[in-house]
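J.: pasting the sequence and the predicted model now:
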Amino acid sequence: MAAPYQEIAAEIRRLIAAGELKPGDRVPSTRALVREYGVAMATATKVLATLQQEGVVHARPGVGTVVGRKPGSAVSSAASVLSREQVVRTAMAVADGEGLAALSMRRVATELGVSTMALYRYVGGKEALVLQMVDAAIGDFPLPAQRPGSWRAGIEAAARQQWAAYRAHLWLASAVSIGRPQVLPNLLPHTDAVLRAVAGFGVDASTSMYAAITVFGYVRGVALNLETEAQAEQDTGLTADEWAEHQAGRLATLIAEQDLAGFRALAEPDGFEFDFDLDQLFEFGLGIVLDGLAVKLQRQRAPLR
């Protein structure tokens, strides 16, 4: 009896052979396989890794796993042609297409056409690889060469560059940490930008560091929704706005049943029109964070008597 991952892989091969999945078509993601077949994430990951090793599918950045061998990816064990940058960028492409759950040293090696062990000399193990991916992803969105003219503009510039990085790499927010921040060359300048920005207020070191953590935590917190929303749209075929429209009837019923006056006011003429936009939400929240920080810093510099 074949293992579950073999049976699922065979089914995908059948769909490809029958022409139901054509070259360039996206195959089910690991999350979709988990949901459809009721298997563990590790099993779903093994399905795609098996098909990848056979050259049946490959990861396409920003799209996912698609039918067909990666162009120019003739399998070779000539690991000497590799570079650390190539390994890291290949791993990022896998994560961009399928998420961090699909990332493994074996998967990256298959993409590159080398043995798994060949990768360790370039990036160490998977944990070290993910750190290098984070550093590369942040490094693609450097801070402005010229420092902004005000403390607020300095923090806004750092926050928006972080947001752009999270936008480009949906896995990134889940790979960075607040409690145990990674000490990385391209990440430290973002924290330093906030520390420099608040330095002019003459506040103590704790206040400066907590200000940086607060800004960093806010941006990351909103960014964690990017991957979730993208996955939900893929799974349901509905945008957030379309999903909200489907919920309108139930929402109206609950508002009436529970006498939710705040929600009822939103339905009045010139009330709230739902338009779920994470970019807009990010900017709105960033303004609130900085408004609050301005008050806090002013009080710390000149305490009320």
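T.: Looks like it came in fine.
J.: CA only for contacts and neighbour counts going forward, please
T.: OK.
J.: so which helix or strand takes in Ala212?
T.: Here Ala212, judged by DSSP states H and E, is contained in helix 205-236.
J.: just checking, next helix/strand downstream of that helix?
T.: Next in sequence after helix 205-236, counting helices and strands by DSSP H and E, comes helix 240-258.
J.: contacts for that following helix next, please.
T.: With Cα atoms under 8 Å, 6 or more residues apart in numbering as the contact definition, helix 240-258 has outside contacts at Glu229, Glu233, Leu260, Ala261, Phe263, Arg264, Phe274, Asp275, Phe276.
J.: number of nearby residues for the nearest residue to the first one once chain neighbours are set aside?
T.: Yep, that's Glu229 we're talking about. Across the structure, with Cα to Cα, 6 or more residues apart in numbering as the measure, the residue nearest Glu229 apart from its sequence neighbours is Ala240 (7.6 Å). A count of neighbours around Ala240, defined by other Cα atoms under 10 Å, yields 17.
J.: measure Ala240 to Gln280 for me?
T.: When distances are taken as Cα to Cα, to the nearest Å, Ala240 and Gln280 turn out to be 14 Å apart.
J.: cool, and Pro144?
T.: As judged by Cα to Cα, Pro144 and Gln280 stand 22 Å apart.
J.: what's the answer for Ala32, then?
T.: In this view, Ala32 and Gln280 are 29 Å apart by Cα to Cα.
J.: state the number of residues packed around Ala102.
T.: Ala102: 23 neighbours (other Cα under 10 Å).
J.: that one contacts Met92, doesn't it?
T.: No - Ala102 is not in contact with Met92 according to Cα atoms under 8 Å; the separation is 11.0 Å.
J.: where do the helices sit along this structure?
T.: 4-17, 30-37, 41-53, 84-98, 105-112, 116-123, 126-139, 151-168, 172-175, 188-199, 205-236, 240-258, 261-266, 278-301 (DSSP state H).
J.: this is the comparison structure:
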Amino acid sequence: MAERELAPYARIAGELRGRIERGELRPGDRVPSTRAITQRWGVAMATAGKVLALLGQEGLVRAVPGVGTVVAVRPATGGPGRRPAAAEDETAQRARIVRAAVEIADAEGLAGLTMRRLGAELGVSAMSLYRHVSGKEQLVALMADAAFGEQALPERPPPHWRDGLELSAAVQWRLYRAHPWLAAVMNLNRPLLIPNGIRHIDWALAALDGLGLDAGARMHAAVTLFGYVRGHAVDLEPESEATRTSGVSGEQWMRAQEARLAALMEGGSFPAFAAARAEADLSPESLLDYGLSALLDGLAARITTPPN
């Protein structure tokens, strides 16, 4: 049967089954709840219930009281010499912990992530987590590294330096949008020394090589670019938290301020602001793009060796 002919619950179950079979969801990992399924795929609660029921009948998931529906541990095959699937090695266990922590922080903010909360999510005691991570500080560093590793920069950068830096900035912005907590943990004064974060600096340095800039200028340019994108992203988590707690989106909040803003404009107290506001349509992306263009224009003026 073609995929478009499948019932909605069967199609969604097929997607989740594929993630389990590919190892993207491992034994013990939570699968989307019925509520999450309704929100992500736009189906009714009854349909979402059928999805989990079908996966349960196939032995792929099981319900854990107080935790939710998780991927079931399936018996290993291949003879007595094969290690059971439940006996994950240290790397796999730590990766599972980090994935769960990222999911919590994405949904509830970094403040909602505690070792107790994480343990409950994984169905283990909080103390057992300390066998794999030394504490929340190390956990957050691992989370940031995992987040930056989600979207790899191409092995070969674009031939023009500006295209390369714009691509790096765009990837960073997408990661910050996907993980609103991420910008707040990336401190330039006390940087997290994570491989996937350093990779963005390395990419920018390579893009600027051979343009007549000395090592100090290249490093300043690369770190400035990283800090610029991060600076625009630091408002994402407070905005996400405000939307989550109030139920009012940023756009809705701005529309609600129109009357107050109009009152401030009365009497001509701010003529330049009023005139520019009538013409400008600001958004996080437009502000990011405008500043990035200005930053790269300024950098271009410092380049003494034209690119090939």
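T.: The structure has been received and is ready for your questions. The structure displayed is predicted, hence computed values, not measured ones.
J.: if we can go back for a sec, what subset of the contacts of helix 240-258 of structure 1 is buried?
T.: The neighbour-count test (16 or more other Cα atoms under 10 Å) applied to the contacts of helix 240-258 of structure 1 identifies Phe263 as buried.
J.: most widely separated two among the contacts of helix 240-258 of structure 1?
T.: For the contacts of helix 240-258 of structure 1, the farthest-apart pair by Cα to Cα is Glu233 and Ala261; their separation is 30.5 Å.
J.: surely Ser227 of structure 1 is in contact with Ala168?
T.: Slight slip there: residue 227 of structure 1 is Glu, not Ser. No - taking contacts as Cα under 8 Å, Glu227 of structure 1 lies outside contact range of Ala168: 10.5 Å.
J.: higher neighbour count, those two?
T.: Between Glu227 of structure 1 and Ala168, counting by other Cα under 10 Å, Glu227 is the more crowded of the two (20 against 17).
J.: show me what that one lines up with in structure 2.
T.: In structure 2, the position corresponding to Glu227 of structure 1 is occupied by Glu237, as judged by TM-score structural alignment.
J.: what span of structure 1 lines up against stretch 161-179 of structure 2?
T.: Under TM-score structural alignment, the counterpart of stretch 161-179 of structure 2 in structure 1 spans residues 151-169.
J.: how about Gln93 of structure 2, what's its match in structure 1?
T.: Gln93 of structure 2 maps onto Ser83 of structure 1 when the alignment is built from TM-score structural alignment.
J.: ok, and the closest non-adjacent residue to Gly119 of structure 2?
T.: Taking Cα to Cα, 6+ apart as the measure, Gly119 of structure 2 lies nearest to Ala126, with 4.7 Å between them; neighbours along the chain are not counted.
J.: what is the neighbour count of the one you found?
T.: Residues lying near Ala126 of structure 2 (other Cα under 10 Å) number 15.
J.: same question for Leu187 of structure 1.
T.: Leu187 of structure 1 has 20 neighbours, counted by other Cα under 10 Å.
J.: alignment lookup: it to structure 2.
T.: Using TM-score structural alignment, Leu187 of structure 1 sits opposite Gly197 in structure 2.
J.: you'd agree its match is up against Phe148?
T.: Yes - using Cα under 8 Å, Gly197 of structure 2 makes contact with Phe148 at a distance of 6.1 Å.
J.: shared neighbours, these two?
T.: Residues touching both Gly197 of structure 2 and Phe148 do not exist when contact is defined as Cα under 8 Å, 6+ apart.
J.: what's the closest non-adjacent residue to the residue most central in space within structure 1?
T.: Centre of structure 1 computed as the mean C-alpha position; nearest residue by Cα atoms, centre = their mean is Leu170, 1.9 Å away. The shortest distance from Leu170 of structure 1 to any non-neighbouring residue, by Cα to Cα, 6+ apart, is to Glu227 (5.0 Å).
J.: before we move on, what about Asp106 of structure 2?
T.: On the basis of Cα to Cα, 6+ apart, the spatially nearest residue to Asp106 of structure 2 that is not a chain neighbour turns out to be His179, at 5.5 Å.
J.: swap in Thr239 of structure 1?
T.: Taking Cα to Cα, 6+ apart, and ignoring the residues beside it in sequence, Thr239 of structure 1 has Glu233 as its nearest neighbour in space, at 5.4 Å.
J.: look up the closest residue to Val133 of structure 2, ignoring the ones flanking it.
T.: The shortest distance from Val133 of structure 2 to any residue that is not its chain neighbour, by Cα to Cα, 6+ apart, is 6.2 Å, and that residue is Leu139.
J.: what do we get in structure 1 for the one you found?
T.: In structure 1, Leu139 of structure 2 lines up with Leu129, judged by TM-score structural alignment.
J.: okay, now that match: neighbour count?
T.: Using other Cα under 10 Å, Leu129 of structure 1 has 22 other residues around it.
J.: same check, this time on the one 5 residues further on
T.: Residues lying near Val134 of structure 1 (other Cα under 10 Å) number 23.
J.: ok, it - contacts?
T.: Leu172, Ala175, Val176.
J.: do you know how far the last one is from Ser80 of structure 1?
T.: Spatial separation of Val176 of structure 1 from Ser80 of structure 1 under the definition Cα to Cα is 31 Å.
J.: which of the two has more neighbours?
T.: The neighbour comparison of Val176 of structure 1 against Ser80 (other Cα under 10 Å) goes to Val176, with 17 against 8.
J.: in stretch 182-202 of structure 2, which residues are buried?
T.: Of the residues in stretch 182-202 of structure 2, those scored as buried under the neighbour-count criterion (16+ other Cα under 10 Å) are Leu182, Ala183, Ala184, Val185, Met186, Leu192, Ile194, Asn196, Gly197, His200, Ile201.
J.: verify the stated contact: the first one with Tyr176.
T.: Yes - with the criterion set as Cα under 8 Å, Leu182 of structure 2 and Tyr176 qualify as a contacting pair; they are 5.9 Å apart.
J.: quickly list what's touching both of these two.
T.: Between them, Leu182 of structure 2 and Tyr176 share no contacting residue, judged by Cα under 8 Å, 6+ apart.
J.: quick one: map Tyr218 of structure 1 onto structure 2.
T.: The pairwise alignment with structure 2 assigns Tyr218 of structure 1 to Tyr228, based on TM-score structural alignment.
J.: what span of structure 1 lines up against stretch 48-60 of structure 2?
T.: Structural correspondence for stretch 48-60 of structure 2: none found in structure 1, per TM-score structural alignment.
J.: contacts for that stretch next, please.
T.: Contacts for stretch 48-60 of structure 2 (Cα under 8 Å, 6+ apart): 9-10, 12-13, 17, 20, 34-35, 37-38, 61-62, 71-74.
J.: same thing but 6 Å
T.: With Cα atoms under 6 Å, 6 or more residues apart in numbering as the contact definition, stretch 48-60 of structure 2 has outside contacts at Tyr9, Ala13, Thr34, Ile37, Val61, Arg62, Val71, Ala72.
J.: sounds good, over and out.
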